[in-house]
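In: return a 3D structure for these sequence lines:
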Amino acid sequence: MMHAKRFLMIGVLLAMFSVIFGAFGAHLLKNTLSAARFETFSTAVDYQFWQALGLMVVGITGFKLNSKSWRLAGYSLLAGTLIFSGSLYLLIATDTGWLGSITPIGGILMIIGWALFAWSLRTLRIEQ
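Out: Sure thing, here's the model as predicted:
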C-alpha cells in the first residue's frame, strides 16, 4: 500500500508541475525560444503530463494490486518521465544538444513501465 500511495502522490505532483511548466512556457518562453526549441519544451511538458496521469492510475490500482511487476512498472514510469522530460528541460535551459541523446533512454523506460503495468494487471481481480 505504501508504494500505491507514493505513486499516486508523485503522479499528482508531476501533473501539477507539468501545468506550471506549461504555463511558464506559454507565457515566458514562447517568444524567447526558437520554434524548434519551444516544440521540444512542449513535448517535455506533454509527456510529463501523460505519464503523470499514468502513474496516478498505477497508484490507484496498487490499492488492489501489489506485485513486483506492478512496483517495477511504477518506478520505470517515474524514472522514464524524469529522464525523458528532464533531459529535454535541461537541453532547453542549457542549450546543450547532447542531452537529446539521453532522452530515448527515458522513452524506453516509459515503454517498459507500460509493458510491466500491463503484465501486472493479469492478476488484478475487480469485485462487482
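
In: from here on, just use CA atoms for contacts and neighbour counts.
Out: Will do.

In: gap between Ala44 and Gln51?
Out: According to Cα to Cα, to the nearest Å, Ala44 and Gln51 sit 11 Å apart.

In: what's the answer for Ser87, then?
Out: Counting by Cα to Cα, the gap from Ser87 to Gln51 is 15 Å.

In: and Phe21, what does it touch?
Out: Residues near Phe21 by Cα atoms under 8 Å, 6 or more residues apart in numbering: Val45.

In: go on, Gly113?
Out: 72-77.

In: run the chain-centre distance for the one helix or strand it maps to.
Out: Element membership of Gly113 [criterion: DSSP states H and E] is helix 103-120. Centroid separation for helix 103-120 versus its chain: 10 Å, with Cα atoms, centre = their mean, to the nearest Å.

In: likewise for stretch 80-100?
Out: Offset of stretch 80-100 from its chain centre (Cα atoms, centre = their mean): 13 Å.

In: same question for stretch 116-126.
Out: On Cα atoms, centre = their mean, the centre of stretch 116-126 falls 20 Å from that of its chain.

In: buried residues in that stretch?
Out: Under the neighbour-count criterion of 16 or more other Cα atoms under 10 Å, stretch 116-126 has 116-117, 120 buried.

In: another one to check against the first:
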Amino acid sequence: MFKNIIITCFLGLLAIILGAFGAHALKETLSSEQLLSFETAVRYQMYHVIVLLFVNTYQGFSENQKNLISYLFFLGILFFSGSIYAIQLSTISANTIWFVTPVGGLFFIVGWFSMIMIFVKKLRNQ
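Out: Predicted coordinates for the structure are as follows:
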C-alpha cells in the first residue's frame, strides 16, 4: 500500500514542479499552443494524483483493487502526460510518438471504468 502512496506523492510533487516550470520558464520558449498542451499534461497528472490519494487511502478497496487502479493511472500518467512532456520539452516530434498519448488516455479510461465496476459490485452486494 505505501508503495502506491509514495509513487503518488512523487507524481504530485512532479506535477507541481512541472506546473511551475511551465508557468515560468517555458513562457518564453513554447508557443501558446505548446504551453496549453503542456498545461493539459500537468492538469491530467494532478487530477489523477488526487484520485490516487483517495484510492489508496479508501478502506473500501482491497489491496488488489488499489493496485489495479493505481497501476492503470500510473501508466496513464506515464503515457499521456509523459508523452506530452516529451514532445514539448525535447526534439521528439509528435509525429514520431503520436500513438502514445491516446494509449495513456485509454489507461485512464480503463482505470475509471474499473472503479465504476468495483462500486457497482459493492452496490449490488448491499
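
In: and the TM-score between these chains?
Out: Superposed pair, TM-score by TM-score structural alignment, normalised by the length of the second structure: 0.85. Supporting alignment: 121 aligned residues with a Cα RMSD of 2.0 Å.

In: output the residue interval of the second structure matched by the helix holding Gly113 of the first structure.
Out: Matched against the second structure by TM-score structural alignment, helix 103-120 of the first structure falls on residues 101-118.

In: again, but for stretch 72-84 of the first structure
Out: Using TM-score structural alignment, stretch 72-84 of the first structure pairs with 68-80 in the second structure.

In: pull the contacting residues for the spatially closest residue to Leu53 of the first structure that is not a sequence neighbour.
Out: Using Cα to Cα, 6 or more residues apart in numbering and skipping the chain neighbours, the partner closest in space to Leu53 of the first structure is Gly11 (6.3 Å). Neighbouring residues of Gly11 of the first structure by Cα under 8 Å, 6+ apart: 51-56.

In: centre-most residue in the second structure?
Out: Taking Cα atoms, centre = their mean, the centroid of the second structure lies closest to Ile77, which sits 3.0 Å from it.

In: so it touches Gly104, yeah?
Out: Yes: using Cα atoms under 8 Å, Ile77 of the second structure is in contact with Gly104, at 6.6 Å.

In: okay if I get the buried residues of stretch 116-126 of the first structure as TSV plus distance to Lys30 of the first structure?
Out: What follows is those, written out as TSV (distance: Cα to Cα, whole Å):
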residue	distance to Lys30 of the first structure
Leu116	37
Phe117	36
Ser120	41
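
In: any idea which of those residues is closest to Gly25 of the first structure?
Out: Nearest to Gly25 of the first structure, judged by Cα to Cα, of these is Phe117 at 31.4 Å.

In: that closest one contacts Trp70, correct?
Out: Yes: look at Phe117 of the first structure against Trp70 with Cα under 8 Å: they come within range, at 5.5 Å.

In: between those two, which contacts overlap?
Out: Val58.

In: what residue of the second structure takes the place of Thr40 of the first structure?
Out: In the second structure, the residue matched to Thr40 of the first structure (TM-score structural alignment) is Ser37.

In: number of residues surrounding the closest residue to that match other than its chain neighbours?
Out: Sequence neighbours aside, Ile84 is the residue nearest to Ser37 of the second structure in space, at 7.0 Å (criterion: Cα to Cα, 6+ apart). Ile84 of the second structure has 24 neighbours, counted by other Cα atoms under 10 Å.
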